[in-house]
Every structure is written in structure tokens, then in C-alpha cells.
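1. After the sequence you'll find the predicted model.
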Amino acid sequence: MSRTLKNTLAALAALAATGAALAAGADVGQAAKQATNWTAIAMFGGFVILTLWITKWAASRTKSAADFYTAGGGITGFQNGLAIAGDYMSAASFLGISAAVMATGYDGLIYSIGFLVGWPVITFLMAERLRNLGKFTFADVAGYRFQQTPIRGFAAAGTLVVVAFYLIAQMVGAGQLIKLLFGLDYWMAVVIVGALMMVYVLFGGMTATTWVQIIKAIMLLAGVSFMAFMVLAQFGFSPEALFAKAVQVRTAIEANGGKSPEAAAKAGLSIMGPGGFVKDPISAISFGMALMFGTAGLPHILMRFFTVPDAKEARKSVLWATTWIGYFYVLIFIIGFGAITLVLTNPELSDVAKGVIKGGAGTANMAAVLVAKTVGGDVFYGFISAVAFATILAVVAGLTLSGASAVSHDLYATVIKKGKADTASELKVSRITTIALGVVAVLLGIVFEKQNIAFMVSLAFAIAASANFPVLFLSVLWKDCTTKGAVIGGFLGLVSSVGLTIVSPSVWEATLGNPKGSALFPYTSPALFSMAIGFVGIWLFSVLDRSPQAQKERAAFAAQRVRSETGLGASGASGH
């Protein structure tokens, strides 16, 4: 292991050196590239070296499947809360939401609120039950009293689809960030991120991923606190003055674009009200449901509850995570308005940022990084760029680990080997899956280069809310839920959410290039419809299932309920 790790680190060092050489020789005159920022690159390099050292340390401690998937169950509630926050405060949150606020103003807040309000659902309904029933993946919980082969097959499919959509967003953010920072071509930037991410997961497993997430969460919270403080300091710490200036700037931009004074004033004022992003009530409800319930169906977040010793620490970790995430989202809203007032009025930076205004939220994701440059100069710009990169690496590592565990633990160990797989072969399958996921992530990141990353993540949330959440919710809380109901209903939710997403304007028109108005599904998010299909499917096929197996599963609910509520029989850190 150590020799392989050393060889990989050497290869990565060579890759970084090649990147630096390419960056130094980049044609800065091209519009798509920026001058190389050596301060940022130094900080970026420092972070990569630190995290690779953590990976080496974690590799020495990763001896078993439990160590690889859940860090042996030895993470405290406070540490896990920071790691969950680190996992959740992704590139979509940091880069995508601030860009969405800069583009649409008030409407960007729907992301922040939606992402945040899912946490009470996890706190009161899921955290304790997950820890008491689960071992490595959410399929352990959903399939506790069901037939293993069908439920694991569904869980692995649901996990991999959600992970794929989520990975696209992170890779796009990473590619754009490194392109801005190093002056590299976009595709090269995506390949470098993919290579680093594979190293973290291949060698360090959950221990390395957790500590990368904790360090990144602390750096990100410190960075956004300073940014928000500096933005408000420009306006005498008055949010009202900040918003008034933002309206004034947007009005001036619209007037310069050829609008009449009345139309420009109306467009400028529109950033303080809804309607800029979500156009109708059904889209608003559907979008909100996706963000709220999708949180409770994200496999890489649910997996974090198996890294703590017991249910008490699981509850504590949700409390800490909610605290940090809530604080973070308030600051992101301020930074988004700071981008309107400070970046769009800066002649050097406005051309990069104005693409957001002209092209909607899909053309630039770098608003927060540009705010850092205006309030803290090149040094702080370098720090925030390194933090944004750390954000992406930490989230991508967590996502890849959840995808790898779905294949190796749910499909290989439980379905194919019927629970008789040895640790070595299970870990080998997990590592092969990690490499495959890394390659897929790089390819998808290149294809979806022009998409707004907050929006791409919202699609992952819609799929999680339609497929994973209904199955998890009803299998744990409804005694009449059966294997047939959970699998058929879960797949109905999964297929309908993916299908409606593909024929919605966001993919059908924006990504696939079909003519405007040709989308078969008119709304931005499918969750309201696909989530209903998932729940109704589970209910209907469970009620209709009168087989002897279904009767056994209903009878087993009482024992499952005792364990989920009390933790009796649940494995502690030692039993993991």
C-alpha cells in the first residue's frame, strides 16, 4: 500500500508541475483564461500537500471495511457535524448560490432556504434511526426487514444516479475555478481534480475524507465570515444600504443595455422580489420540495451518520451541522449582493461577471471568488480560490465514497456474494468503482461546462427526494411497507424524476440545444410530481402485496421499531 501511495503521490507531483508549466506559458490574452495567480497557486499547492499527507496518515489506519466506509465509527458528534457541514457546503452552495444571487437577486435565497430546511427532517425523523439501524450505507437501513437483493439493487441505482448528477456540479465548479486560477484549459483543470479526488478515496477512505472535510469547513467558514464582514463594512454594516446600492447598480446596467429609464428602474428593483428565477407557483413548490426532502435522501450525507459511535452523537452532529450551515447561507446571501455592488462596478472584473447578468445564472459561477479579490486583494483571492478548490475536493471525495460503497457493499458483498465477501475483495471492488466514478465524473464535467452548478445540484436533490427519501421514510416509519412496494415505488420515483428532468427546459433546451419552447415538461424541477409518484407507488404496491413474504416483513416491523427507537442491538464503534 505505502509503495503504491508513494508512486501515486510522485505521479501527482509530476502532474502538478506540468500544470504549473502549462499555466506559466498560457496565453493570457485569450478571453477564456486569466493571468496566472501565483499567490493562489501557492496556497492551492499547500492545501493539496496537507491533504495528501492526511491521506497517507489515514491509509495507515484503514485496515478493514468499517475503517474504509465509516472511519471505524470513531468520529465525535462535533467533528462529524463539521464534516457534514463540509460535505454539504459544496461548490453549488459557495460558488453557485452566490452567482445565482448576483444574477437574480432575492430569488437566489430560495436555494439557501431550501438547502437549510431539510435538516429538521433529518434531525427529528432520521438521524437517530439511521445510526441505530445502519452499518455502512442507507440501504442497510431501508432494507433492514426486506429481501436484500431487490432493495440493494434499487439503493445502488438511486445512489449512483444522485452521485452522478452531484458530481457534475462539483467538476464544473472545479474546472472553472482552476481555469480562472492557473490559466489552464477547462478540460485539463477537470482532469487534475479527478486525479486528486481518486487518490483521497482510493487510499484514505472515510478517515481521510472526514478530515479533509473538517479542515475545509473551518477554512470556508473563516473565509466567508471575512468576506461578508468586508462587504458590509463598505456600507456602514447596513444591509439596507447594501441592497439599495445593488438596485442602483442593476438599474444602471439595464439602462446601459438600452432599456428606457422606467424599464431599467423596474428591472433593477426586481432583484429585491421573487420571479427572477422561479417563474410560477408550481415551480416554486416543486423546487422547494426537492431541496427540502432531497437532503434526507442524499447518500453521501446519510453515510456520515454511520461514522459516529451512537445515536446521541448522531443527533449532536446534526445540531452542529445545522448551526454551521445556517450561518454559512446567511453570509452567502450577503456575498451575492456584494458581487452586484463591488464586482459589477469594478472595470477589471465586470466583464467576467456580467456574463451572469446577460446569460442568466448559467454562464459564470465565479462571483464569490471575484468578491474576494475586491475586498482582500490577491492574497485573500488566493486563499478563497484554494478554499473553493478544497470545497470541491472534499465533496467529490464524499460523493465518490458513497458511490463506491453502493457498488462494493450493497451490490457486490450483499447481493452477489450473499454477505460472504471477505474485506480484501470488497475493498478491491470499492477501489475499482472509485476509478470508474472518477473517469465518469471527468467526462460529465467536460460535457456540462456551461451549466450553473447550483442548478445541477438541485436536480440531484430532486432525484434523491423522489427515489431515496420515500423508500427510506416509509420503510422505517410504516409497518405495511414491503419489499415489492419499496422497490417498484422507488424505481418509479427514480425513473420519473430522471425522465422529467431530461425533458424539462433546463436540460432539453439549455443543455441539449433544442429550440426554446419545445420542452415536454414545463417546470424547472420535477420533484412535486416525481416524489408523489414515488410515494403513491410504494403505498399502492405494498398494499396490494399479499404474499407470505410480505406478511413476514410486516411482522418484523415491531422488532425494527424497537431497535430504531432504542438502539438495542445496534452496533457501537467496537461492533462496526
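-> Arrived safely, thanks for sending. Numbers count the residues shown, from 1 in each chain.
2. use CA for all of it now, contacts and neighbours both
-> OK.
3. how close does residue 391 get to residue 328?
-> According to CA to CA, to the nearest Å, residue 391 stands 13 Å off from residue 328.
4. Second structure follows, compare the two:
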Amino acid sequence: MNPTLLPSEGALVNTGIFVVFVLITLFVVYRASSQNTSSDYFAAGGSFSGAQNGIALSGDYLSAASFLGIAGAIAVKGYDGFLYSIGFLVAWLINLLLIAERTRNVGRFTMGDVIAFRMRARPVRAAVAASTLAITFVYLIAQMAGAGGLVALLLDVHTGAGQALVIAVVGLVMMLYVLIGGMKGTTWVQIIKATLLLLSVALITIFLLGKFGYDMSHLLREAAKNNPNGEAIFAPGVQYGKSALTQFDFISMSLALVLGTAGLPHVLMRFYTVPNAREARRSTVWAIWIIAIFYLCTLVIGYGASALVGSEAITAAPGGENSAAPLLAYRIGGTVLLGIVASVAFATILAVVAGLTLTASASFAHDIYANAMRRGKTDSDSVVRVARITALVIGAVSILGGILVNGQNIAFLVGLAFAFAASANLSTILYSLFWKRFNTTGTLWGIYSGLGSCLLLVLFSPVLSGASDSILPNVDFAFFPLKNPGIVSIPISFICGAIGTFVGRERPDEDRLAEMDVRSLTGIGVSRG
């Protein structure tokens, strides 16, 4: 038997465990669902504590990129793979220090509430919704690609049609979570998933270290032996040190990772599920601790996979780099542990895509339908109905996108989503909260320039064409050399937002500006009805 693949009876066990998990969580979603108003559906009525929301935040944030992509990147590329973890973790300091409390106080359901608070609402909400949908789509297809790679490994599915079917099933289950449970049901799925994920990586780390007599040096020596890069995996440069171009690519990716979290719509939306700003801060602190512990475990898991499985066996397996953690689990604990890890990985994907879909559908229903199209003259039932229809459309589109990018490293794909978030949203959020002169023209210039430049550079970069690992490897129309455009598109957004502010003729509404200042600092006037 090929050591990288599972026996057929193991595949049945893994499938059974996954089906049981889905059924249990669907029952939890159904029991937790409470959707009498749009506040219940979009923000769970602000009913979660800081600890609960912090666990859910980590569950929403620790995606398939973290569990599968980063572990695989460390196993194959070593230290350069761990750089993803550093960027993902450091990014939370911006949320803690600048974003969480003020966003919670100013907004109601979506990021559009914050940015449009003192601007002309219709064009700004439309722009925010466009950026939210774009970021969500890029993030979603990364999770769908992770689902395809994981099941390809578990069931030994090599055909494109088989993996496409798997991605479709994941998308359908995700739609059920969102349609049935809304934010409250989705939050409980994320809490369950985060708890299981942390326990799983902790157990794998303990069992793995036990294999080497709890001697980390021994583990690292074996990792170097089973990696063609040898001891170079312990220092920077295996992936990003080959040339000046790859070094610029690393800087660009790092900017996107560190700055992108503060602009992720599904992360910002979670701050509305707590009753006050104090709980928003507490939830961020809880999330930081959980995420830090998780990434320390993935460092051991990544090098452990290189030591026990070998980087060449990992890259040759169905799913490529993304198969490192499941293959390591199989080597450590056999079929049962692999089944548990695989179920947790699926739970990770399902919980994250459910949160993303809910955020995108909320943005369209609340920002575009209720406020831009109906000018606020609508009722909760119709808004929730539009959100559900939007969730179905988004689910269908993300399934197609996931099939298209299946096989790409999902940590890299999520890095692109972070670049879109930092480029389109970060400048306008910070300017709205901290710059009194900022106006509607600056908002529109900032969002559309960041979103447009990021999209253009990705389309004409090696991500899409011109390289052996491109989505379209047989054609070449790339003119932008970097795989992550953050180093260019993020400054463009800040610069255009500032220029647009001075070009625009409108002056800020002093009354709304004063109200926003008071509300963002004190929470006075906040309503969750």
C-alpha cells in the first residue's frame, strides 16, 4: 500500500465520523436558531459573552488555511511557511488596539454601518457591499479548495469530477447552516469547531513529541533529513529567499497578512454579537490567546510531518501540501486519529464558509437592499428573506470557484483574500474612525481604487497565468511579477482615499461627526434592535 494513502475501510470510518459531526452540528444549529428579527439573524441579538465570542472569533479565523495550508507549508518550506502564522497572529493587535471597540460602538450589523455613518449612505454602502462580496468570494474559494484536497486524500479521489462533487457537498451543507441557524447557530458551530480544533492540534502535538522522546531537537533533525532542503528549512529563504523578486513577494504577503485582518468583513461582523464594547475587547483578547496556542502547535505539527511523513511524500499525495496534517495524524494514530482530524478539518471549513456566507448575504441584504435600494423602508422579514436568497447565490458561485482553484495551497489563496481586505477596506475604516476631514468622495476612491488595483494585479500576475503552479498554467498574460499585490494595492487605497477627500467638495456633517466621536468612544446611543 502506498503509505500516503488510506485503506478503503479507513475511508469508510472517516466518512462516517464526518457524517456524524455534520448531523450533530446541524441539530445544534436548528436548536440554537432564533430569527425573529434581522438583529437575531445577522448579530444573534448581541447575546454572546466576550469569552464565547472570542472562541467563535478564533473558530471563524482559524480556517483551512491555518490547519491544512500552514502545516503543509512548514512541512515543505520550513521557516518560510511559519511566516504565515506570524502574520496572521500579529494582525490581531490592530483589531485589539484600533478596531474592535469603536466598530462595535458605531455599527449595527455590517462594516457598511461604520463607514457610512457620516457619509452619503447609498453610494458608500454599495461600495462596501461590493468589497465585501469580492473578499468573501476569494476567501470562500480557498476553503472550498481545502475541502476538495482533504477528501481527495481521505477517499483516494483523483478525478476532477469526484473532487468537484465533494466541493459541491461542502457548499450545500454550508448553505444549510446559514439558512437554518443565522448568526446564532453559526456562532455555536464555530465555538464547537474551535474547541475541537484546539484539542486536536494539542493532542497531535503531544503524541508527536512523544514519538521523539519529547526532544524537540531530535524531531527537527529528522525533519531536516526527510526534506530535500535539509537544515535550510530552519532559516528564512527556502521559498522567499531565491531572488530579489521573491523577497519583495514576501514583503507584499506580510503586509497583506498583518493589515488584512482588520479589514475582513466576517471578523468585523462578529463584534456585533456581544452586548457592549468591553465584551468586544475581551473577545479579541480571548481570540489572540487561542490563535497563539494554535499556531505554536502547527509549528511542531509542520516539522513533525516532515520528519515522519517526508516532504516529498506530502507533495505527492492527493491535496499536495494541504495533506501534511492528515497524513501525520495517520502515521501517529492510524485510521481513528485521522478520522478525527479529518472531521475537525471539515468542521473548520464548514464553520468558516458559513460565517463568510452569512457576512456576504448580510451585507447585500442590509447595505444594498434595505438601505441603498429601499432607503430603510422595509421590514425584518423581507431583509432576512433577501439574505437567505443571497446566501444561496453566493454558495453556488463559491462552489464553482472552489472547483476552479482546486489543488492550490490554501494558505496562499487566503493570503490573497487578506490583500483584498487590506486594499479595499482598511484605509476607509481607519480614515472614517480617526480623520475628521474624510468624506464620501474619499471613501469611494479608497474602496474602489484598492479593490480595483488588487483585482487587476491578481488577474495579470503568476497567480492566474504564466507559471507552472498558476490556475491557468498553459497560457501567459501576466505582466505583474508578484503573486501577492498588497505592497502596491494597499498604498494605492490609502493615497487615493486621501486625494479623493481633498478633491471632493462636500464637507463633513459636523453633527454626525460629533455623534460618531461620542458613540465610538462611549457606546452611548448604540441600539441592537
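-> On my side now, so go ahead. The structure presented is a predicted model; accordingly, all values stated were derived computationally and were not measured.
5. Can you give me the TM-score here?
-> Remark: TM-score between the superposed chains equals 0.94 [TM-score structural alignment, normalised by the length of the second structure]; 516 aligned residues with a CA RMSD of 1.9 Å.
6. quick revisit: settle it for me: which of residue 391 and residue 328 of the first structure has more neighbours?
-> Using other CA atoms under 10 Å, the more surrounded residue of residue 391 of the first structure and residue 328 is residue 391, with 31 against 22.
7. Which helix or strand contains that one?
-> With elements taken from DSSP states H and E, the one containing residue 391 of the first structure is helix 367-405.
8. for stretch 189-200 of the second structure, the distance to its chain's centre please.
-> Centroid displacement of stretch 189-200 of the second structure relative to its chain, using CA atoms, centre = their mean, to the nearest Å, is 16 Å.
9. mean per-residue distance, stretch 239-246 of the first structure to the second structure?
-> Superposing on the second structure and averaging over aligned pairs (mean CA distance after the TM-score superposition for the first structure), stretch 239-246 of the first structure comes out at 1.7 Å.
10. so that stretch corresponds to what in the second structure?
-> Under TM-score structural alignment, stretch 239-246 of the first structure corresponds to residues 216-223 of the second structure.
11. Need the residues that contact the matching stretch.
-> 209, 212, 230-231, 303-308, 310 (CA atoms under 8 Å, 6 or more residues apart in numbering).
12. Now for the counterpart of residue 446 of the first structure in the second structure: which residues touch it?
-> Counting by TM-score structural alignment, residue 446 of the first structure lines up with residue 403 in the second structure. For residue 403 of the second structure, the contact set (CA under 8 Å, 6+ apart) comprises 144-145, 148, 163-164, 167.
13. sec struct for residue 403 of the second structure, please.
-> Here residue 403 of the second structure is recorded as helix under DSSP: H, G, I helix; E, B strand; the rest coil.
14. give me the number of residues near residue 372 of the first structure?
-> 29.
15. nope, residue 193 of the first structure is what I meant
-> For residue 193 of the first structure, the count of nearby residues is 22 (other CA under 10 Å).
16. Is it correct that it is in contact with residue 173?
-> No. Taking contacts as CA atoms under 8 Å, residue 193 of the first structure lies outside contact range of residue 173: 10.3 Å.
17. re earlier: tell me which residues in the match of stretch 239-246 of the first structure are buried?
-> Using 16 or more other CA atoms under 10 Å as the test for burial, stretch 216-223 of the second structure gives 219-220, 222-223.
18. repeat for stretch 40-53 of the first structure
-> By neighbour count on 16+ other CA under 10 Å, the buried set for stretch 40-53 of the first structure is 40-41, 43-44, 47-48, 51-53.
19. ok, and what's touching it?
-> So stretch 40-53 of the first structure is contacted by 9, 181-182, 200, 208, 212, 378-379, 381-383, 385-386, 389-390 (CA under 8 Å, 6+ apart).
20. change it to 7 Å
-> Here stretch 40-53 of the first structure makes contact (CA atoms under 7 Å, 6 or more residues apart in numbering) with 212, 381-383, 385-386.
21. can you put the residues you listed in TSV and add neighbour count and distance to residue 498 of the first structure?
-> Formatted as TSV, those follow (neighbours: other CA atoms under 10 Å; distance: CA to CA, whole Å):
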residue	neighbour count	distance to residue 498 of the first structure
212	28	31
381	24	38
382	24	38
383	25	37
385	28	33
386	29	33
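22. Among the contacts of stretch 216-223 of the second structure, name the ones in helices.
-> Among those, the members found in helices (DSSP state H) are 209, 303-308.
23. Where neighbours are concerned, which of the residues you listed has the most?
-> Ranked by neighbour count (other CA under 10 Å), those have residue 303 at the top, with 34 neighbours.
24. which ones are touching that residue?
-> Going by CA under 7 Å, 6+ apart, residue 303 of the second structure touches 74-75, 220, 223.
25. swap the cut-off to 8 Å and go again
-> 74-75, 78, 219-220, 223.
26. coming back round to it: list the ones among the buried residues of stretch 40-53 of the first structure that fall in helices.
-> The helices, defined by DSSP H, take in 40-41, 43-44, 47-48, 51-53 from these.
27. so what corresponds to residue 386 of the first structure in the second structure?
-> Under the alignment (TM-score structural alignment), residue 386 of the first structure maps onto residue 343 of the second structure.
28. Let me know the distance separating its match from residue 147 of the second structure.
-> 11 Å.
29. Also residue 100 of the second structure?
-> Residue 100 of the second structure sits at a distance of 31 Å from residue 147 of the second structure (criterion: CA to CA).
30. Comparing those two, which shows the higher neighbour count?
-> Legend: neighbour count by other CA under 10 Å for residue 100 of the second structure and residue 147, higher for residue 147 (31 against 27).
31. which stretch of helix or strand covers that one?
-> Using DSSP H and E, residue 147 of the second structure falls in helix 121-155.
32. follow-up on the earlier one: can you name the two of the contacts of stretch 40-53 of the first structure that sit furthest apart?
-> 212 and 381 (20.8 Å; CA to CA).
33. picking up where we left off before, what is the nearest of the ones in helices among the contacts of stretch 216-223 of the second structure to residue 453 of the second structure?
-> Using CA to CA, these come closest to residue 453 of the second structure at residue 303, 36.7 Å.
34. Could you find the counterpart of that closest one in the first structure?
-> Looking across to the first structure (by TM-score structural alignment), residue 303 of the second structure lines up with residue 337.
35. Residue 334 of the second structure now?
-> Using TM-score structural alignment, residue 334 of the second structure lines up with residue 377 in the first structure.
36. How many residues are close by its match?
-> Number of residues near residue 377 of the first structure (other CA under 10 Å) recorded here: 12.
37. dump the residue contacts of residue 377 of the second structure.
-> 370-371.
38. Fine, thanks again, bye for now.
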